[in-house]
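Engineer: heads up, no residue letters with this:
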């Protein structure tokens, strides 16, 4: 972390964040303004950055441990979709006021757990104090073999669209985080409701799927702003059309129960964000090999649609009829 004049900030950095950088020699114990990273031999560096902010991506009373985990997980998810192996990350924190020691301890523990799960270390960053809600910016660095970066804009007509994991859990979890009484309307018991809220609070990037993405996908991206919106982004970048078959969209048991009790929630499943699953376009002749590789990695994948000629994105509902999904998905700057 960049040093400043106040002893208070220096002490906070050394006590809270320097231990998180111990596994990365180029961080120099967070005693320098910059870090040093040498790319592994034969590899290209992959860079991504995402910020999470109080009131937008998390609630003020969420546990510090969960906030830290989410801040790192959403960035690692981007690396996974590129087929990249995580290496290190930079962290920029903007506090409205100095946090108390208990909050910092929880935040450090959340980052430590996420680092251990995702295989990377803190390399540096910055802390400051400014008016406004807590904001956490992460820049993550990964590596892929030279020339093998999996873009989002290289899908081809005929490619099959695969989705990792299950869809909509986080969006439904957000509804429950906002109003736990909705669990009864969704037909959910307490265990199922907590499982959905957990998917919202603590995204689980499919790190073990990255080698299969690297080997078999012609294009890929993570699903962070909703399947419909992100599939549209992939299709537009690639100059192809896409069709999503709603009946093939994978649902967890709690999400399936919720949709069966309230069919309108399927629109939330399709357009809600925060899933951080991977959407991959795979050539038909490589689809079986991709399925096998995903299964060996321990990650479930489901074929949910196909790319075609043209540039439109269509979605068939669970009954096969076309859905009106215009404008579906999260947008920080809606028209």
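Structural biologist: Cool, the structure landed. What you see is a predicted model; the values in this text were computed from it and never measured. Numbers count the residues shown, from 1 in each chain.

Engineer: drop to CA atoms for contacts and neighbour counts, all remaining ones
Structural biologist: Will do.

Engineer: So residue 84 is in contact with residue 44, correct?
Structural biologist: No - the pair residue 84 / residue 44 is not scored as a contact, 9.3 Å apart, by CA atoms under 8 Å.

Engineer: neighbour-wise, which of those two wins?
Structural biologist: Neighbours were tallied for residue 84 and for residue 44 using other CA atoms under 10 Å; the higher tally belongs to residue 84 (29 against 17).

Engineer: Give the buried residues for stretch 291-306.
Structural biologist: 291, 293, 294, 297, 300, 301, 302, 303, 304, 305, 306 (16 or more other CA atoms under 10 Å).

Engineer: hold the first one in mind and look at this next one:
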């Protein structure tokens, strides 16, 4: 009996057409040509960012591909949220060890779920064979002169952080077998790690309120150091004001919860400074968006000096360590 014919292997271009070609919302020419054609709206500046995720460095090789598709785009969306920009276009470059159709289909499903959530067109990219590496360049728009940078903070401005920093770090510790959590806490922490929720609406609403801002990707204190450097300020962070309750409820002890909030990465929450006179506006914004905003300290006039205020009022030096790819 003759054997069945072997199915033809999909080419690079077949994979792109099948999994990464979608109708676009606001792109004149997208996937399928030598370059995309984009049209920025009048009065807008383009905000552009690139992030790369590498297997074994940024994610486990066995990470669910749909979650990975979501996160690959979400971490880039968060960069635009941190500048008060609206994401519009993304370009995806993939290095894949092999053309695994099921894996690619699940990855694309997660990626487009994130794109649809935030109104983003996939406008182009590239694929090649190689160690699993995922790279996105994202473009967004922000009204001329309205972008929130890291450089606008001033002594006396209050420090705020959104949501629940530290959950992703606790999720990573769980996956690495460093801590055991109850089922509900484990699921919530792993979801924070694998499916971060970029704060786009918050970033846009903070235009004109926040003086300096970034997203927490490499640890709160480490990332705060970038604001201090760019704004030429120092900071005092109040330990008693840190949002620890959710981590304690998930199963972390007090010491681990504190370490995760101050030093854990992958949260993609927004850390920002704002004048003390705008405190009521920020609290009102928190209620309107349904996003907890925690006032955790203030900027000071001592450039580069980061201190922690303990619950008893003592000031101790704060370590500005964060994740370093070459550390």
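Structural biologist: Cool, got the structure. Please read these numbers as outputs of a predicted model, since none were measured by experiment.

Engineer: Please state their TM-score.
Structural biologist: With the length set by TM-score structural alignment, normalised by the length of structure 2, the two chains reach a TM-score of 0.92; 318 aligned residues with a CA RMSD of 1.9 Å.

Engineer: tell me, what's touching residue 84 and residue 44 of structure 1 both at once?
Structural biologist: Applying CA atoms under 8 Å, 6 or more residues apart in numbering, one finds that residue 84 of structure 1 and residue 44 are jointly contacted by 143, 144, 149.

Engineer: so which helix or strand takes in the first one?
Structural biologist: Counting by DSSP states H and E, the element that carries residue 143 of structure 1 is strand 135-145.

Engineer: Give the equivalent position in structure 2 for residue 164 of structure 1.
Structural biologist: Alignment note (TM-score structural alignment): residue 164 of structure 1 maps to residue 162 of structure 2.

Engineer: And for residue 216 of structure 1?
Structural biologist: Per TM-score structural alignment, residue 216 of structure 1 is aligned with residue 209.

Engineer: list the contacts for that match?
Structural biologist: Per CA under 8 Å, 6+ apart, neighbours of residue 209 of structure 2: 274, 275, 278, 282.

Engineer: Now the two most distant members of these.
Structural biologist: Spanning the widest gap among the contacts of residue 209 of structure 2 are 275 and 282, at 10.1 Å by CA to CA.

Engineer: what about the two, which has more around it?
Structural biologist: residue 282 (21 against 18).

Engineer: What strand or helix carries the more buried one?
Structural biologist: Following DSSP H and E, one finds residue 282 of structure 2 within helix 279-289.

Engineer: so that helix matches what in structure 1?
Structural biologist: Residue span in structure 1 matched to helix 279-289 of structure 2, by TM-score structural alignment: 287-297.

Engineer: Residue 115 of structure 2 and residue 75 of structure 2, how far apart?
Structural biologist: 12 Å (CA to CA, to the nearest Å).

Engineer: Which of the two has more residues huddled nearby?
Structural biologist: residue 75 (25 against 21).

Engineer: Now do the helix or strand harbouring the more buried one and strand 133-143, the angle between them.
Structural biologist: Assigned by DSSP H and E, residue 75 of structure 2 belongs to helix 65-81. Per axes from the mean of the first three to the mean of the last three CA atoms, to 10 degrees, the angle that helix 65-81 of structure 2 makes with strand 133-143 is 30 degrees.

Engineer: what distance separates helix 65-81 of structure 2 from the centre of its chain?
Structural biologist: In terms of CA atoms, centre = their mean, to the nearest Å, the centre of helix 65-81 of structure 2 is found 7 Å from the chain centre.

Engineer: Check which residues of stretch 130-143 of structure 1 are buried.
Structural biologist: 134, 135, 136, 137, 138, 139, 140, 141, 142, 143.

Engineer: actually stretch 38-56 of structure 2, not the one I wrote
Structural biologist: In stretch 38-56 of structure 2, counting by 16+ other CA under 10 Å, buried: 45, 46, 47, 48, 50, 52, 53.

Engineer: now for that stretch, what's the gap between its first and last residues?
Structural biologist: 34 Å.

Engineer: Alignment lookup: residue 234 of structure 2 to structure 1.
Structural biologist: Checking TM-score structural alignment: residue 234 of structure 2 goes with residue 241.

Engineer: Where does the nearest residue to its match once chain neighbours are set aside sit: helix, strand or coil?
Structural biologist: The shortest distance from residue 241 of structure 1 to any non-neighbouring residue, by CA to CA, 6 or more residues apart in numbering, is to residue 311 (4.1 Å). Classification of residue 311 of structure 1 by DSSP: H, G, I helix; E, B strand; the rest coil places it in coil.

Engineer: Cool, thanks, signing off.
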